[in-house]
Every structure is written in C-alpha cells, then in structure tokens.
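Engineer: Sequence plus the predicted model coming up.
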Amino acid sequence: MPRLTRIYTRKGDDGTTGLGGGQRVAKDALRVSTYGTVDELNSVIGVALASGLVPRLAQTLPVIQNELFHLGSDLCFLEDDKATYRIPQIEPRHVEALETLMDELNDVVGPIENFVLPGGAPGAAHLHVARTVCRRAEREAITLAHEEPVGAFVIPYLNRLSDALFIMARYENHQRAIPEPIWNSQL
C-alpha cells in the first residue's frame, strides 16, 4: 500500500507522468488517458453513492470502486512489468462477480420493454452517467489494446461493468418505485 507524505512532486511540470514501472510518458498518452477515465468513472460512482442509493447498491459499489483501483493498477503497468511487480489486477473472478450481480438485479427489475432514458431517481441518473463514462473507458481501452498489450480482463470487466451500471440504475428506480423514463419514438 503506497504511503504518500506529499501530493505534489513537480515531476509532471514538463507534461509527463510516471507509469507504475517508472517509465516517463506524456500525460496525454493513451494509456494515461485510459486509466484517467477509469479514475473519472470511480469518482462518478462516488457521486452516485453520495446521493444515497438503496442499501443493496450502497453495499456493492464500494467493492466495485476498489476493483476500479485494481483496473487502474492493471493499466498503469506495462504488461512486461507485471512479471516484475506484484500488483493488483482484474481477474476472471471480478468479471464473474459482475455477471452474478447482474443476474440477481435483473431478476428483480425484469426485462426491458423499451429503450430506457437516463433519469428517474437522482441515484439512478448518476449511475447512468457512470455507465456512459464506463463505456468511454472501454472504448479507450480497446483503442489502447490495438497499440499495445493490456491485461486480459480489462476490456471484459469494463464491458460487464457498463451493463451492470445500467441494471443498477434500473434497480435504483425500481426499489424507489420511480417509473423508468422510457424513450417515446413518436415525439
């Protein structure tokens, strides 16, 4: 566990940042952008939690926030460096846990009758924002994977998480007895 005694280092004043393995790269490098978007996603989930979600989601989302730190660690280290450094990474069990959660919550909310608009309860709306940020992180990770190797479960995890966030938003509305906003294709 890192212990930070001072937040600023001045090392990034030249527009670079350090990867986990010590390499200096531009702050706008695709890898940095990707784990930055994962950090943004984690923050948006924090906002959703702060809005006061129903207990089941309030119990689940801090675990996912910790997993997003694993994912950030996974992205912050080059694949070649992972053999040298023992770091938390996204594993099959993380992807499987999201699938189990989705099955549980989907059994409660039932099938979708139409396209769902983002909204409803404040917490559900925040979860929809988290879903869209997660989709952006997934797109960036896919682009990064075209250029250099990434962890084997990074993209599957982000793919499942965006679906899970959608179902969580539906679940939040359902548990609060707030009708889901539905797309009206006739407007």
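Structural biologist: All right, it came through fine. Worth saying up front: this structure is predicted, and the values here are computed from it rather than measured.
Engineer: going forward, measure contacts and count neighbours with C-alpha atoms only.
Structural biologist: Fine.
Engineer: which helices and strands does the lengthiest helix in the chain pack with?
Structural biologist: Ordering each helix of the chain by length in residues (DSSP state H) puts helix 122-147 first. Contacts defined by 3 or more C-alpha pairs under 8 Å, 6 or more residues apart in numbering; DSSP states H and E place helix 122-147 against helix 30-50, helix 154-175.
Engineer: list the buried ones in stretch 168-181?
Structural biologist: Within stretch 168-181, the residues that count as buried by 16 or more other C-alpha atoms under 10 Å are 168-174, 180.
Engineer: okay, now the one to match up with it:
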Amino acid sequence: MVVLNKIYTKTGDAGETALGNGARVAKHSMRVTAYGTVDEANSTVGMARLHTQGDLDDRLAAIQNDLFDLGADLCRPDMEKDAVSEYPPLRVSDAQVTRLETEIDVMNDKLEPLRSFILPGGSALAAHLHLCRTVSRRAERLSVELATMEAINPAAVKYLNRLSDWFFVAARIANNDGKDDVLWVPGANR
C-alpha cells in the first residue's frame, strides 16, 4: 500500500524527478513525457466517467486502473533486471490487451459498418471519449518514441494502441449506437 503523508517534497525543484527504480532524470525526459501523458489520458477518462453509469462506467473504471498500471510500468526502466528483482515491477500484460480486444468486438457487433470518417462530437459522453482516444493515441506515439531509445514492455504499446480503438468504438456506442455520429463531409465548406 502506498502512503503519502506529504505531497510536496521539493526534490523536483531543480527540474528532475525520480523514476520507479529511484534513478533521477530530467522532468522533460522521454520516459517521463510518456508516462505523464498516460496520466493525462487517465484524467480524461475521469472526465468521461462524469457522463456514464452502469457497465460502461465499470469498464472505464477498469481502464483507469490499467492506466495506473501502465504508468507504473513506464516509470520503471531496466526491463532485463525484472526477472532477478526481489520485488518485480508491475508490467502491463497481454491479458489486459486481450480484454480490450474482447470488449471492442462486443461493442462493435452492435454497430453498422462505417461509410465515412467521424468527427469528434455528438453526445457529451462521445465527445469526452474522443478526447480520451486522442490523448491515448499521443501517449502511444510517445511510448513508441521511447521504445526507440530504451527498452520498454511491448505490451504497453499494444495496450495503448487497442485503448484508442476502444475509445473510438465506445464513442460510437455513446452516440446512440452510431446513429448520432457526426459524419465528416469532405470539402463541405469550400
């Protein structure tokens, strides 16, 4: 269990922060940028949840927990040392990716095939889910960039890739099962 008695520590005042393994890095490092964007995505999910209830809210709560797992994963480098660590770091698993895929398939079965691109919007919930999608996609791009510099858990990138797809399909569900989607009309305002 984590205990946070004091919120400010002053240890970051010089522009550095501690990773999960205790190493100090610049706050603008790619690793911090990647897991910081995952945290941002989690905040957008919290905003979306203001408009949900029932099963969708439960699934979004699970995603929020997964995103905290993902942040913990990304803030802990040293992939090769995991097997020998007394306390192995938390890593996102392929099972979490598979769960998203299953949920996407179930939601998508309710929808008519798309014949146009969709503009973010429609209902308030759909608009929030589209914001979740775009922030998750940015977190994915940053994690992919991090992976070109340092080893990261491949399941982390897969999770983010599926997550943005999950949000896209969930936004369609939130728009009356796609009936109220806002469709792109190419060149409509020329």
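Structural biologist: Yep, it's here. These numbers were taken from a predicted model, which means no experiment stands behind them.
Engineer: Any idea what the TM-score comes out to?
Structural biologist: Superposed pair, TM-score by TM-score structural alignment, normalised by the length of the first structure: 0.94. Supporting alignment: 185 aligned residues with a C-alpha RMSD of 1.4 Å.
Engineer: follow-up on the earlier one: can you say which of the helices and strands packed on helix 122-147 of the first structure is packed in most?
Structural biologist: Neighbour counts (mean count of other C-alpha atoms under 10 Å) averaged over each of these peak at helix 154-175, with a mean of 23.
Engineer: That one - contacts with which helices or strands?
Structural biologist: helix 55-76, helix 92-109, helix 122-147.
Engineer: TSV for these, including mean neighbour count and distance to Gln186 of the first structure?
Structural biologist: Output for those, formatted as TSV (neighbours: other C-alpha atoms under 10 Å; distance: least, C-alpha to C-alpha, whole Å):
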stretch	mean neighbour count	distance to Gln186 of the first structure
helix 55-76	18	34
helix 92-109	15	25
helix 122-147	21	23
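Engineer: Turn these into a markdown table, columns for distance to Val154 of the first structure.
Structural biologist: Output for those, formatted as a markdown table (distance: least, C-alpha to C-alpha, whole Å):
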| stretch | distance to Val154 of the first structure |
| --- | --- |
| helix 55-76 | 7 |
| helix 92-109 | 9 |
| helix 122-147 | 8 |
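Engineer: before we move on, the earlier item: I'd like the helices and strands packed on helix 122-147 of the first structure laid out as CSV, including distance to Lys82 of the first structure.
Structural biologist: Compiled in CSV, these are given as follows (distance: least, C-alpha to C-alpha, whole Å):
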stretch, distance to Lys82 of the first structure
helix 30-50, 15
helix 154-175, 14
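Engineer: Quick one, which of these gets closest to Leu101 of the first structure.
Structural biologist: Counting by C-alpha to C-alpha, Leu101 of the first structure lies closest to helix 154-175 out of these; the figure is 7.5 Å.
Engineer: In the second structure, which residues correspond to the longest helix of the first structure?
Structural biologist: Helix 122-147 of the first structure lines up with residues 124-149 of the second structure when matched by TM-score structural alignment.
Engineer: How far away from the center of its chain is the matching stretch?
Structural biologist: 6 Å (C-alpha atoms, centre = their mean, to the nearest Å).
Engineer: Kindly report the same for stretch 80-100 of the second structure.
Structural biologist: For stretch 80-100 of the second structure, the distance to the chain centre is 17 Å (C-alpha atoms, centre = their mean).
Engineer: If anything else comes up later, I'll come back, but that's it for now.
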